[in-house]
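Asks: Quick one, structure for this:
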Amino acid sequence: MDDRIEPFTIAATDAQLGDLRERLLRTRWPREIGDNGAWQAGANLAYMRELTDYWLNTYDWRAQEAKMNALPQFRTTIDGVPIHFIHVRGKGSNPTPLILNHGWPWTFWDMREIIGPLADPAGVGGDPADAFDVIVPSLPGFTFSSPLDRPGVNFFETAHLWVKLMDRLGYERFATQGGDFGAMISAMLGHAYPDRVIGAHLHFIAPIKPPYPEPSDFEPHEYAWGAKTQTFMQDGNGYMQIQRTRPQTPAFALNDSPVGLAAWLVEKRYAWADVRDGLETVFSKDDLLDTVMLYWLTETYVSSARYYYEARPGNAGPVHDRVPVVEAPVGVLQFAEDVMPQPRRWAERYYNLQRWNVAHTGGHFAPMEVPDLMIDDIRAFFRELLT
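Replies: Here you go, the predicted model:
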């Protein structure tokens, strides 16, 4: 079996960038009916025009590419699945291996603000005893973990792949952290491999199998969370239903139109982040376009969207029926402004819950929105487990 790990450098071709520019210049803009200033019907036309003008005339992919390439990146293949990952060695006496898991529509680059401080805490005024060896894989089918041509790769399967990746890197036991699908991967690791997982830190919680949260699980002070989750499932999950059932159909449009892809991805940043003071108080135009470019250049909208399709009920998943479902120690940093906050009472049954905190600033993309808060909570959780 070929278990080589090879250094990797991002290098878009001039032809790719020239083709992108031509497509942007030829954008055929849709009509916008009524007042969509608050993005009620989806991506806002005026903002997408503004962002596209910036994309054409100001955004510098080569500068952003160089920033990405400053991080040590690698590629390997596990069970026929190409895997791209960042691997930053910690600066401390005994760094703890930590695998950070992103979600959709994230990329590895969403972790950039927390990688350095977690690997080198002394470099930002922290304690070197808190150092981690930080591993940030791109999920299968996302950006440079491509092309993914075989079906069946979901977050359950990804957890198994990550154990093999950590074996390949020489780590027997390791910590894990994640949000969105990344939280479900981290939970699956703690479910299937409690002997290997030091602990799982989650900033988004969702069941990987029954039992599911019930309305009676919400305490009075959590009722607003239950209402928010219900609203999201009624009004905000159209993208999910499409990607769970027919991901191939929108791929024809989103693999062909860069502005179409941008609208699909940027709208999720607006809808899911804590943008109460405005989208660009959280994400700069460069931040938004970096994400779009990583999906565009790798042509991975369809394989990333298929992650939902492969997670449908009935696909291979849980490995036991014990309670708690996740037996490895779990720490939760719940963001009240996230899209689906869940009740603590359910979490205490579902996880081997060792830590619970609630944050009232920041949202779904917390490593980008409030990196300092994330860093502090991750360090505190694992410090308690390791001392």
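
Asks: going forward, measure contacts and count neighbours with C-alpha atoms only.
Replies: Fine.

Asks: List the residues that contact E337.
Replies: The contact partners of E337, by Cα atoms under 8 Å, 6 or more residues apart in numbering, come to A273, D274, H360, T361, G362, G363, H364.

Asks: between those residues, which is nearest Y307?
Replies: H364 (18.1 Å; Cα to Cα).

Asks: What is the neighbour count of that closest one?
Replies: Using other Cα atoms under 10 Å, H364 is surrounded by 25 other residues.

Asks: Which of the residues in the helix or strand where D19 lies are classified as buried?
Replies: Element membership for D19 (DSSP states H and E) is helix 14-25. Across helix 14-25, burial judged by 16 or more other Cα atoms under 10 Å covers L20, L24.

Asks: which helices and strands does that helix pack with?
Replies: Here helix 14-25 touches helix 45-57, helix 258-272, going by 3 or more Cα pairs under 8 Å, 6 or more residues apart in numbering; DSSP states H and E.

Asks: just the ones you listed: most buried one?
Replies: helix 258-272 (a mean of 20; mean count of other Cα atoms under 10 Å).

Asks: and the angle from that helix to helix 14-25?
Replies: Taking axes from the mean of the first three to the mean of the last three Cα atoms, to 10 degrees, one finds helix 258-272 and helix 14-25 inclined to each other by 80 degrees.

Asks: downstream neighbour of helix 258-272 in the secondary structure list?
Replies: Using DSSP H and E, the helix or strand that follows helix 258-272 towards the C-terminus is helix 285-298.

Asks: The structure of the following sequence is requested for comparison with the preceding one:
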Amino acid sequence: MSPISPSVTRRTLLLTAAAAGALGAGQRAVAMAKGDGGEIHPFTFKATDAQLDELRRRIRSTRFPEREIVDDSSQGVQSSTIKKLAKYWAENHDWRKVEARLNALPQFTTRIDGVDVHFIHVKSRHDGALPIIVTHGWPGSTIEQMKIIEPLTNPTAHGGSASDAFDVVIPSIPGYGFSGKPEEKGWDPIRIAQAWIELMNRLGYARYVAQGGDWGDAVTEQMALIAPPQLLGIHVNMPATVPDDIAVALRPGGTKPADLSPDEDHAFNQLDDFYKHGLGYAIEMANRPQTLVGIADSPVGLAAWMIDHDIRSYELIARVFDGKSEGLTRDDILDNVTLYWLTNTAVSSARLYWENKLDFFAVKNVKIPVAVSVFPDEIYAAPKSWTERAYPKLIHFNKLAKGGHFAAWEQTKVFCEELRSAFRSVRG
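Replies: Modelled structure (predicted):
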């Protein structure tokens, strides 16, 4: 997740229009100078046995801290949870299974703006499928969206009709997963949005939509601000809808307005709690990402850092290691953490927080059609009143009964139904 504080400056937003101008001939000339010839290459990945043996050795040799001195998670990831995670990871998790699923998908790389971009690209067998580019967040990856590929590309087998079909493109953010790691400054959500527009151009799509949550929301909304004519609309599941007066009230010393509706009051309280108690990881990554050597050196340290994203996600993750089932499985979680470990992207992914200058939840004045799905256990459940003000061309708004921050991953069926409903009006 990307917000740093409710008072982060929004001056970068004033540069968005100028950023859009960089998509013309000038950018293409720079791209060619960086060796971006536009070629697209097939991609597969296979970890070596030595890498997996070393991973298990490091897990088993973890030096754990003493148990927390409270009986809840107020001091962070609880000792019992991380020890159960480590035991399962070392003894039961099988990376080869998820590796096989990944390699069964059409994966590619292409060089854009000097960085190799990895992406999954699955075309529907149905005529007239609508192309969609889906962007993950932190601590996510392309693994986070693998479950949605089959229902979106083959809707007739999953409760939809042929007219609901999508061609699905899922890229890895630079510095994440199998994408290259930027070697120069400037890879913020605006630059990533520009790269995604170029990627869809290279794939030959004359019309498409975009989707994202977490960093994916930031990138997707920047795509909408650039507003290439090919982009018909966007869908977000962690929208930027917080009005200026609410942002001011959320700052230290601020006072909650007295005239909030029940939904607005609930969203305010969620944000207030997150800013006060949930931002530690984001602050460190935004200020000193290179200091996080420990999570690049210790797989269990990395896992603890990643699962402590927000309290509701942590609670969902912790309970599956107690043998309960709710959306995500132990293997889901460890598939994703293992990808970060094998690609050594703990720190390179954190640098996106350092690069970002956007106020994450602030209204961005998106003018193109927007669809919003609100999951109750997200960092905040955007009220319809704020959402309608933030997006003048709101084409879909729905509050779901269940689901949190990793909606595509944990509530796949509902998430796919939302995308089908959201974009029916823009298919033409």
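
Asks: if we can go back for a sec, are any of the contacts of E337 of the first structure buried, and which?
Replies: Buried among these by 16+ other Cα under 10 Å: A273, D274, T361, G362, G363, H364.

Asks: Of the residues you listed, just say which sits nearest to V302 of the first structure.
Replies: Comparing these against V302 of the first structure with Cα to Cα places H364 closest, at 21.9 Å.

Asks: quick one, what contacts the closest one?
Replies: Contacts of H364 of the first structure (Cα under 8 Å, 6+ apart): G179, D180, F204, W272, A273, D274, F335, E337, D338, V339.

Asks: What lines up with the first one in the second structure?
Replies: Okay, so that is G179 of the first structure. In the second structure, the residue matched to G179 of the first structure (TM-score structural alignment) is G213.

Asks: residue contacts, its match?
Replies: T135, H136, G137, V236, N237, M238, P239, H405.

Asks: From L302 of the second structure, how far off is the fifth one?
Replies: Read that as N237 of the second structure. 26 Å (Cα to Cα, to the nearest Å).

Asks: ok, now the third one?
Replies: Plainly put, G137 of the second structure is 16 Å away from L302 of the second structure if you go by Cα to Cα.

Asks: Which residue is the nearest non-sequential neighbour of the residue nearest to the spatial centre of the second structure?
Replies: For the second structure, G137 is the residue whose C-alpha lies nearest the centre (Cα atoms, centre = their mean; 1.8 Å). Distances taken as Cα to Cα, 6 or more residues apart in numbering place W215 nearest to G137 of the second structure, at 4.3 Å, with adjacent residues excluded.

Asks: any idea how far the one you found is from D71 of the second structure?
Replies: For W215 of the second structure, the distance to D71 of the second structure (Cα to Cα) stands at 33 Å.

Asks: Compare the two and say which is more crowded by neighbours.
Replies: Neighbours per residue, other Cα under 10 Å: of W215 of the second structure and D71, the larger number sits with W215, 25 against 9.

Asks: what about the longest strand in the second structure?
Replies: In the second structure, taking DSSP state E as the definition, the longest strand is strand 115-122.

Asks: Report the distance from stretch 313-332 of the second structure to the chain centre.
Replies: With Cα atoms, centre = their mean, to the nearest Å as the basis, stretch 313-332 of the second structure stands 19 Å off its chain's centre.

Asks: Looking at the second structure, which of the contacts of E337 of the first structure hold up?
Replies: On the basis of both residues aligned by TM-score structural alignment, their matches' Cα atoms under 8 Å, what survives of the contacts of E337 of the first structure in the second structure is T361, G362, G363, H364.

Asks: Kindly present those as JSON lines, with separate columns for distance to P7 of the first structure and secondary structure.
Replies: Formatted as JSON lines, those follow (distance: Cα to Cα, whole Å; DSSP: H, G, I helix; E, B strand; the rest coil):
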{"residue": "T361", "distance to P7 of the first structure": "37", "secondary structure": "coil"}
{"residue": "G362", "distance to P7 of the first structure": "34", "secondary structure": "coil"}
{"residue": "G363", "distance to P7 of the first structure": "33", "secondary structure": "coil"}
{"residue": "H364", "distance to P7 of the first structure": "31", "secondary structure": "coil"}
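
Asks: Need the residues you listed in JSON lines (columns: distance to T76 of the first structure).
Replies: As requested, those are exported to JSON lines (distance: Cα to Cα, whole Å):
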{"residue": "T361", "distance to T76 of the first structure": "37"}
{"residue": "G362", "distance to T76 of the first structure": "34"}
{"residue": "G363", "distance to T76 of the first structure": "32"}
{"residue": "H364", "distance to T76 of the first structure": "29"}
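
Asks: Return the closest of these with respect to L24 of the first structure.
Replies: Nearest member of these to L24 of the first structure, counting by Cα to Cα, is H364, at 28.9 Å.

Asks: rewinding a little: just tell me what the residue nearest to the centre of the second structure corresponds to in the first structure.
Replies: Aligned by TM-score structural alignment, G137 of the second structure pairs with G103 of the first structure.

Asks: Just the element for that match, please.
Replies: Assessed by DSSP H and E, G103 of the first structure sits outside every helix and strand.

Asks: From V358 of the first structure, how far out is it?
Replies: For G103 of the first structure, the distance to V358 of the first structure - Cα to Cα - is 20 Å.

Asks: which parts of stretch 100-115 of the second structure are buried?
Replies: Using 16+ other Cα under 10 Å as the test for burial, stretch 100-115 of the second structure gives L102, Q107, F108, T109, T110, R111, I112, D113, G114, V115.

Asks: That concludes my questions; thank you for your assistance.
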